[in-house]
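Novice: no FASTA, just this:
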């Protein structure tokens, strides 16, 4: 019976240490979730193969390598950016947008993902949505950062292309009498 009486006293004695330990674990989990870590060795090798294929213009081989790297190390967020880039080169803007959004789910202020999604949106013709990405980039990194400048240029050229296409369509359509 005396052992049962000692239990509340024991909990009181270890409660501060348990609270400190749980706080430390929570902070450690959030820091490691930021994914500043290196990819697993096999995943890193596959990412390098994908980068080489992408540089050679072989987007499908790059996608295969990046997807394999993702299977090996699903927690390595940067591979989603590489998958998105390869998908854009293949003309799969919808798939690229999905990869950029996965990156943003994991790292909401990732400049490359915000800009990349905006570029893919421009390529799909969704200029208003791309402009929202531009606004977000400007608020996060300013108008001078490379990502902001690239997206701004793409939106401007996308707007000009769209206006030229609309003008051509109007000129080639028959006029009612």
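Specialist: Yes, it's here. Just so it is clear, the structure is predicted and the values come from calculations on it, not from any experiment.
Novice: only C-alpha atoms for contact and neighbour calcs from this point on.
Specialist: Fine.
Novice: Spell out which helix or strand contains the spatially most central residue of the chain, please.
Specialist: Geometric centre of the chain, nearest residue: residue 103, 2.8 Å, by Cα atoms, centre = their mean. Residue 103 is part of helix 93-106, with elements assigned from DSSP states H and E.
Novice: and here's the other structure:
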């Protein structure tokens, strides 16, 4: 009689453990709805509609917070809005999911250049080149060009001392 409650509890624990694993999605599989919102956000960004792009990409991340592409696209929106610190943070979140993402490293490096952190951007460039190997790749090419160009004129004007 005393063992019956213990047996029932163990049976319930075993039943719930077996059923919890059946609903989990593998990390490599991103929600299709999240990918649809990501594509809509990227299209809005390409059309120059930053608010719609921001909204769609935020929705993509709500649907699936493991969507690295949405983080990277959202970082590009932040760059267009001249919010370089936010772009660096967003690409950092993408890199937390996959540290060897050459695109995220490149976008982060470009934001670092605009923020004035050229030395850190050069470290990102070295990582991107190592990931690409001997092959030329777009993230390395665009980051090298950004480092060569330096911060934009708008960023230089914002950082210059104000005269009263």
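Specialist: Perfect, thanks for sending it. All values derive from a computational prediction rather than experimental measurement.
Novice: Any idea what the TM-score is?
Specialist: Here the superposed chains carry a TM-score of 0.71, computed using TM-score structural alignment, normalised by the length of structure 2; 131 aligned residues with a Cα RMSD of 2.4 Å.
Novice: ok so, going back, what do we get in structure 2 for the residue nearest to the centre of structure 1?
Specialist: By TM-score structural alignment, residue 103 of structure 1 lines up with residue 94 in structure 2.
Novice: what's the following helix or strand after the lengthiest helix in structure 1?
Specialist: Counting residues, the longest helix found in structure 1 (DSSP state H) is helix 2-32. Using DSSP H and E, the helix or strand that follows helix 2-32 of structure 1 in sequence is helix 41-55.
Novice: Mean per-residue distance, that next one versus structure 2.
Specialist: For helix 41-55 of structure 1, the mean distance to aligned residues of structure 2 following superposition is 2.0 Å (mean Cα distance after the TM-score superposition for structure 1).
Novice: That helix aligns to what range in structure 2?
Specialist: Counting by TM-score structural alignment, helix 41-55 of structure 1 sits on residues 32-46 of structure 2.
Novice: Mind jotting down where the helices sit in structure 2?
Specialist: According to DSSP H, structure 2 carries its helices in the segments 3-20, 32-46, 50-63, 68-80, 84-97, 102-115, 118-132, 138-149, 153-159.
Novice: coming back round to it: which residues are in contact with the residue nearest to the centre of structure 1?
Specialist: 77-78, 80-81, 110, 113 (Cα atoms under 8 Å, 6 or more residues apart in numbering).
Novice: Compute the number of surrounding residues for the closest residue to residue 86 of structure 1 other than its chain neighbours.
Specialist: Nearest residue to residue 86 of structure 1, sequence neighbours excluded (Cα to Cα, 6 or more residues apart in numbering): residue 59, at 5.2 Å. By other Cα atoms under 10 Å, the residues close to residue 59 of structure 1 number 23.
Novice: Is residue 59 of structure 1 in contact with residue 84, as I believe?
Specialist: No - at 10.5 Å, residue 59 of structure 1 does not count as touching residue 84 under the criterion of Cα atoms under 8 Å.
Novice: so how far is residue 158 of structure 2 from residue 116 of structure 2?
Specialist: According to Cα to Cα, to the nearest Å, residue 116 of structure 2 stands 11 Å off from residue 158 of structure 2.
Novice: Brilliant, that's me finished.
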